[in-house]
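Asker: Let's see this in three dimensions:
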Amino acid sequence: MSHAFPPAPIPSVPIVGRAERFPVHRIYCVGRNYEEHAKEMGFTGREPPFFFMKPADAVVAVEPGQTGELPYPSLTANLHHEIELVVAIGQGGKNIKAADALRHIYGYAVGLDMTRRDLQNDMKKQGRPWCIGKGFDASAPIGPITPAAQAGDVARAAIWLQVNGTDRQRSTVAQLIWNIAETIEHLSAAWELQPGDLIYTGTPEGVGAVVRGDLLEGGVDGLGTLRLRVV
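Answerer: The predicted structure is shown next:
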């Protein structure tokens, strides 16, 4: 097969302890999946889960032990951080039951769902899609993927983010409204999951703005730390 021009390289993420990399297929994100974050965004209760997507090449893959660079995006004056547990899918499937979901997981990582909050809010007010607020270039930073067998008790792990050494977000994965297995069940009813898919599972309370020069450092216990400088 020939192409009109050379295809873009496949986005990929490093894997802890391995030379090979995790090729990214799609990025799914779960909205308002921690109760306290839902409240700070003006919502309450256990609403049905909903999803949005980011382009695969929105990934900013930070190598182990490194500090990545996060370019401040255009068109916004209110760039927000959202620290998240990321689930990496290794075995695809459709209509996956929650009881079977964990065997579809390759591993886990620490990620950031960066958000142009002002643009997102404008689109919400107009009743329009808010892809421009969520799916922009470099909007999905991620650290190395830890294989599931090495990740420990992810479902109860602490999750946290500091900006310039000061706490912004701190919670536990146990506070998810829809847990990892339930999220996979709902997501796979709408899309056939594929190896290489990443699921950003939601963010706890404490989201806020960052500016150029800020150092973001966040983690999920057992999965290491993600460090980024906004440039």
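Asker: From now on I want contacts and neighbour counts done on CA atoms only, so please keep to that.
Answerer: Fine.
Asker: Let me know the helix or strand that the closest residue to Pro129 other than its chain neighbours is in.
Answerer: The shortest distance from Pro129 to any non-neighbouring residue, by Cα to Cα, 6 or more residues apart in numbering, is to Met123 (6.3 Å). Per DSSP states H and E: Met123 is located in helix 117-126.
Asker: Also this sequence, please, to line up against the first:
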Amino acid sequence: MKILGIGKNYVINLDDIKANKENPKLIFSKPESSLSVNRDIDYPSITNQLVYEVELVIKIGKEGKNIPVAEANSYISEIAVGIDYTAKDVLNEARSHKHAWDLAKGFDGAAPISTFKSINDFTDLSNINFSLKINNQQVQAGNTGHMIHNFAEIINYVSAYMTLQPGDLIFTGTPPEGIGENKKGDHLQCFVEEELWLDFKIN
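Answerer: So this is what the prediction gives:
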């Protein structure tokens, strides 16, 4: 199973989507051991800057290579919501030496996600609302209509480089406002269309 992520994929103003379409796409990966499904996580000992980003996560349902945009959404079987965690201090150190991001993005617990729901539960993939509350205060909110590269375009792009297989997961980007750091004891709740999907604490 592959776990991939796309960075810098949301805009605040819809007018900015067109201007950013041709920018290089930022793709990274996380190991399977970073997953945490609907359970509390421990604050990682390798960082003092645990940065959260709420994202929708798509699951691939069938194998595909060089998937056309027009067909790409048919390769999605389910959707979840999750947090893409970054050890920001580890990332800054890696960047200073022009090293890869793996350790900053791939530590244990770096990918908490909800259980998945069928793609058939969604009537419009370009209009899905999702949000994050920390300690009962909303800190991030987004809508898939503000994506620079939508689900189909992400699948099309990634599948040009690697075969996508059933069970592969793709974190599809985070709203640019409200990203911040978590502390021990924080309580996170992720919502999709105002329904609570993911609920966990940081020990």
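Asker: those helices in the first structure, which residues are they?
Answerer: Applying DSSP state H to the first structure gives helices spanning 35-40, 117-126, 131-134, 180-190.
Asker: Give me the mean distance between the helix holding Met123 of the first structure and the second structure.
Answerer: Comparison of helix 117-126 of the first structure with the second structure after fitting gives an average deviation of 1.4 Å (mean Cα distance after the TM-score superposition for the first structure).
Asker: Tell me which other helices or strands that helix touches.
Answerer: Judged by 3 or more Cα pairs under 8 Å, 6 or more residues apart in numbering; DSSP states H and E, helix 117-126 of the first structure is in contact with strand 79-81, helix 131-134.
Asker: if we can go back for a sec, which position in the second structure aligns with the residue nearest to Pro129 of the first structure?
Answerer: In the second structure, the residue matched to Met123 of the first structure (TM-score structural alignment) is Ala94.
Asker: Near its match, how many other residues are there?
Answerer: Residue neighbour count, defined by other Cα atoms under 10 Å, stands at 16 for Ala94 of the second structure.
Asker: now Gly45 of the first structure
Answerer: Other residues lying near Gly45 of the first structure total 10 when counted by other Cα under 10 Å.
Asker: Run through the residues that contact the equivalent of Asp168 of the second structure over in the first structure.
Answerer: In the first structure, the residue matched to Asp168 of the second structure (TM-score structural alignment) is Asp197. Residues near Asp197 of the first structure by Cα atoms under 8 Å, 6 or more residues apart in numbering: 24-28, 88-90.
Asker: Serialize those to a markdown table and add fields for distance to Trp178 of the first structure and neighbour count.
Answerer: A markdown table is the format used below for the contacts of Asp197 of the first structure (distance: Cα to Cα, whole Å; neighbours: other Cα atoms under 10 Å):
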| residue | distance to Trp178 of the first structure | neighbour count |
| --- | --- | --- |
| Val24 | 23 | 21 |
| His25 | 23 | 18 |
| Arg26 | 20 | 18 |
| Ile27 | 18 | 22 |
| Tyr28 | 15 | 20 |
| Ala88 | 17 | 25 |
| Ile89 | 17 | 26 |
| Gly90 | 21 | 18 |
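Asker: Closest to Thr146 of the first structure out of these?
Answerer: Ala88 (9.2 Å; Cα to Cα).
Asker: Return the residue of the second structure aligned against that closest one.
Answerer: Ala88 of the first structure maps onto Lys59 in the second structure, by TM-score structural alignment.
Asker: Kindly tell me how buried the nearest residue to its match once chain neighbours are set aside is, as a neighbour count.
Answerer: Of all residues not flanking Lys59 of the second structure in the chain, Leu169 sits nearest, at 4.7 Å (Cα to Cα, 6+ apart). Neighbour count of Leu169 of the second structure, defined by other Cα under 10 Å: 25.
Asker: Next: Pro49 of the first structure.
Answerer: 15.
Asker: The second structure: which residue goes with that one?
Answerer: That one, Pro49 of the first structure, aligns with Lys25 by TM-score structural alignment.
Asker: Can you name the residues that contact that match?
Answerer: By Cα under 8 Å, 6+ apart, the neighbours of Lys25 of the second structure are 6-7.
Asker: ok now do Val51 of the second structure, which residues does it touch?
Answerer: For Val51 of the second structure, the contact set (Cα under 8 Å, 6+ apart) comprises 85-88, 179-182.
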